[in-house]
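1. Below are the sequence and a predicted model; questions follow.
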Amino acid sequence: MGLVALLLVVAGAWASWGDAQHVLLSQGREHGTLVVTGCSAEVCTGRFDPEGPGPVRRDLTVERSVAVRSDGTYPVVVKPDSRELVRTGLGGGLHAWLPLGGALLLAALVVGGGLRLPRLAWSAAGLGGLLLVGTFLTV
């Protein structure tokens, strides 16, 4: 049961790291503001206005999610060697760690029910729940 709980948390952290690394380690990457003008089923596009002396671009996309709405303006960072953007700031950072929050909630069930460690289970559930609620309130 301990291995299952550990696997859940590691899988949640791994799923989160894909976007969270660009939010946390954004120094040296191209930052700017995205004004979303339209969204398809999977991505949203718009006008990217970089911080600094770069030209305005319209060929960059951001993943469509609850964190991005049409006609919204968002601070973003460009993923290296791609045309993809990741939302930054508190809302973007919490949204990037959302899979970890869900994994902590699932692991809490395994820890509490399978390992019979209620304090650790409540701690994991509380941390996962705070992450989920914090994301909901900031996005």
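-> Yep, that arrived. Residues are numbered from 1 along each chain as shown.

2. From now on I want contacts and neighbour counts done on CA atoms only, so please keep to that.
-> Will do.

3. count of neighbours near residue 112?
-> Residue 112 has 17 neighbouring residues, counting by other C-alpha atoms under 10 Å.

4. in terms of contact, does it touch residue 124 like I think?
-> No - the pair formed by residue 112 and residue 124 falls short of the contact definition of C-alpha atoms under 8 Å, at 9.7 Å.

5. can you list contacts of the longest helix seen in the chain?
-> Once the chain is assigned using DSSP state H, the helix that runs over the most residues is helix 2-24. Here helix 2-24 makes contact (C-alpha atoms under 8 Å, 6 or more residues apart in numbering) with 77, 79, 86-89, 92-93, 96-104, 106-108, 110-111, 115.

6. then this one, side by side with the first:
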Amino acid sequence: MPATAASRAPREGAAVALRLGRLASMGTVAALILIAGVWASWGTAQHVMLTKGREQGTMRVTRCAGDVCTGPYTPASEGSRARDRVEIERTVAVKRGQTYSVAVKPGSSDVVRTGPSGLLYSWVPFGGALLLASVVVAGGLRMNRTAWVLGGSGLALITAAFVVL
């Protein structure tokens, strides 16, 4: 029995609805991945980027144990006070005996690295989110050029962070 225009319309309508559903769901997933990347990065990045009114200085790493390195803090900004012991997260780039420019997290003895290396390092989770979102954009949304831009941006951010560190 030949297909008529009336019998094709519901099938085409269903295909359009499925396509729109796929675009909406994959767009939502990609957006949530990017939002989660910004959220994960902002916890550290805010202390590096918004330095006005924050205590800034240098930290000399004297001891590393587990996931934390400690050492004395020497103030460099007005209103900052010297501390015998502050803590910084132990990463590949933090070495015992080195001195780093840092900012103190308000209300704690935790510090984060400042300067270009600290800024780039704080945004590494967002770089990972860009890489992951690029796969979703390419596969789910079929927007290959946009996916290449997202993936390239994420790769460039992560690479720049580890080159500077």
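-> All right, it came through fine. Keep in mind that what you see is a predicted model, and the values were worked out from it rather than measured.

7. ok so, going back, from the contacts of helix 2-24 of structure 1, list the buried ones, please.
-> Neighbour counting with 16 or more other C-alpha atoms under 10 Å marks 77, 79, 86-88, 92-93, 96-104, 106-108, 110-111 as buried within the contacts of helix 2-24 of structure 1.

8. returning to that earlier point: what range in structure 2 does the longest helix of structure 1 sit on?
-> Residues 27-49 of structure 2 are where helix 2-24 of structure 1 aligns, with TM-score structural alignment as the criterion.

9. If we go by neighbour counts, what in that stretch is buried?
-> Buried residues in stretch 27-49 of structure 2, counted by 16+ other C-alpha under 10 Å: 27, 29-31, 33-34, 37-38, 40-42, 44-45, 47-48.

10. Tell me the one among the residues you listed nearest to residue 64 of structure 2.
-> Relative to residue 64 of structure 2, the closest of the buried residues of stretch 27-49 of structure 2 is residue 44; by C-alpha to C-alpha it sits at 20.2 Å.

11. how about the aligned residue in structure 2 for residue 46 of structure 1, secondary structure?
-> Matched to structure 2 by TM-score structural alignment, residue 46 of structure 1 sits across from residue 71. The three-state assignment at residue 71 of structure 2 reads strand, by DSSP: H, G, I helix; E, B strand; the rest coil.

12. Out of the contacts of helix 2-24 of structure 1, which sit inside strands?
-> 77, 86-87 (DSSP state E).

13. No further questions, thank you.
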